[in-house]
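Novice: Prediction below, plus the sequence it came from.
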Amino acid sequence: MAIWISRYSNKELQSGKYYPVGISIGTPKFPLGYMLRKQCYSLAPKSYMLNMELERFKPAYYEKLEGIGTDRIIDMVQRMDEEARAEGKELVLLCYEDVRVPGDWCHRTVFAEWWAKQTGELIEELYDPSEPKVKKPAAKKESKEPVKKAVEARKEEPGYEQLSLFGLAGI
């Protein structure tokens, strides 16, 4: 049984060799270039989990899965895999994030880890022919205090008057 995980925008999915199933809260609004076969909301995280750090996310997501039931999830994934194999395809569970950069993760990688613990079977990331997108560090927000002081200083300058373009045009 070959089950993969990947992101919706992986161009490899356009080859026609795969049975793509979404496991995200929503479905992509952008063109995929392939047909999404199913959307499995049972494997999607809950919305309150989306901004959690991995250390907090993992137990919360595991609890969600266990609330559904380990046997039910295994049965559900195995049925999707059987449907895929009946068409000569391999099952791929999809969400949005590009996790090829070390340190990046998303719920599908956590699901693959959970699956391995429950079944002993590995689910790996599908080959992606595109270059990984390295996330830029968040820019530091600069204080607006210097700008505010400069504006106040201009107001205090003698003989300085702010003119309106519309006032000059007679509008």
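Specialist: Received, thanks.
Novice: hey, let's count contacts and neighbours off CA atoms from now on
Specialist: Noted.
Novice: OK, contacts around residue 21?
Specialist: 36, 37, 38, 39, 40, 91, 92, 93, 94 (Cα atoms under 8 Å, 6 or more residues apart in numbering).
Novice: what helix or strand is it on?
Specialist: Residue 21 belongs to strand 18-22 when elements are defined using DSSP states H and E.
Novice: Could you confirm residue 105 falls within a strand?
Specialist: No. Counting by DSSP: H, G, I helix; E, B strand; the rest coil, residue 105 is located in no strand; its state is coil.
Novice: then this one, side by side with the first:
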Amino acid sequence: MDVSLATCTYQEFTPDMGTPVRTTVGRPRFPLPYPLTAHAKLVTPTRELLGIKAQDAYEFSYRRLLNERGGIDRIRDELIRIAGAYDLDSPLVLLCFDRMDRLTPPDDWCHRFHFAKYWTEHTGQEVPELGAKPRTSHQQSGLF
């Protein structure tokens, strides 16, 4: 059995996209208009990783963490268990807070971008980003 994955922000996710799965160190501190079903703990970065600002150093450290946690096989098993507990026909949408306004790095990236790359390299399965919608002028000004 395999699992279908996508990524998005908590803020941009809608239930028609799939099954929402937390991949963040902390829970959202704002109300969600949908139930948060599960937490993919093996994909979640550590608080220490969050302090790394250089993308190459972050990616190196995050990949090392993923491998130390059991690598792709153990991560796949965790994600399959989550999918099996919910809707096998629906993709798991791995959520985090970081909004990516452009679809490509180096300008916008976060752990979900690096996890998608890691997953694709190991499984051959693409992981689409469902967010990355351009911000409105109100959002850019901090009003939203």
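Specialist: In hand now; what should we look at? What you see is a predicted model, and the numbers here were worked out from it, not measured in a lab.
Novice: TM-score of the superposition?
Specialist: The TM-score (TM-score structural alignment, normalised by the length of structure 2) is 0.80; 132 aligned residues with a Cα RMSD of 2.3 Å.
Novice: Which element, helix or strand, includes residue 6 of structure 2?
Specialist: Judged by DSSP H and E, residue 6 of structure 2 forms part of strand 5-9.
Novice: Can you give me the stretch of structure 1 that that strand aligns onto?
Specialist: Strand 5-9 of structure 2 corresponds to residues 3-7 of structure 1 when matched by TM-score structural alignment.
Novice: can you list contacts of the matching stretch?
Specialist: Under Cα under 8 Å, 6+ apart, the answer for stretch 3-7 of structure 1 is 81, 90-98, 108-109, 112, 123-126.
Novice: Mark which of the residues you listed are buried, thanks.
Specialist: Listed as buried from the contacts of stretch 3-7 of structure 1 are 81, 90-96, 98, 108-109, 112, 123-126; burial here means 16 or more other Cα atoms under 10 Å.
Novice: Which members of those residues are the farthest-apart pair?
Specialist: 81 and 98 (23.1 Å; Cα to Cα).
Novice: returning to what we had before: what's the average distance of the strand holding residue 6 of structure 2 to structure 1?
Specialist: By mean Cα distance after the TM-score superposition for structure 1, the fitted strand 5-9 of structure 2 averages 0.7 Å away from its aligned residues in structure 1.
Novice: Strands of structure 1, residue ranges please.
Specialist: Along structure 1, counting by DSSP state E, strands occupy 3-7, 18-22, 38-39, 90-95, 124-125.
Novice: Redo these as CSV? Include distance to residue 150 of structure 1.
Specialist: Listed next are the strands of structure 1 as CSV, based on distance: least, Cα to Cα, whole Å:
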stretch, distance to residue 150 of structure 1
strand 3-7, 48
strand 18-22, 52
strand 38-39, 55
strand 90-95, 47
strand 124-125, 53
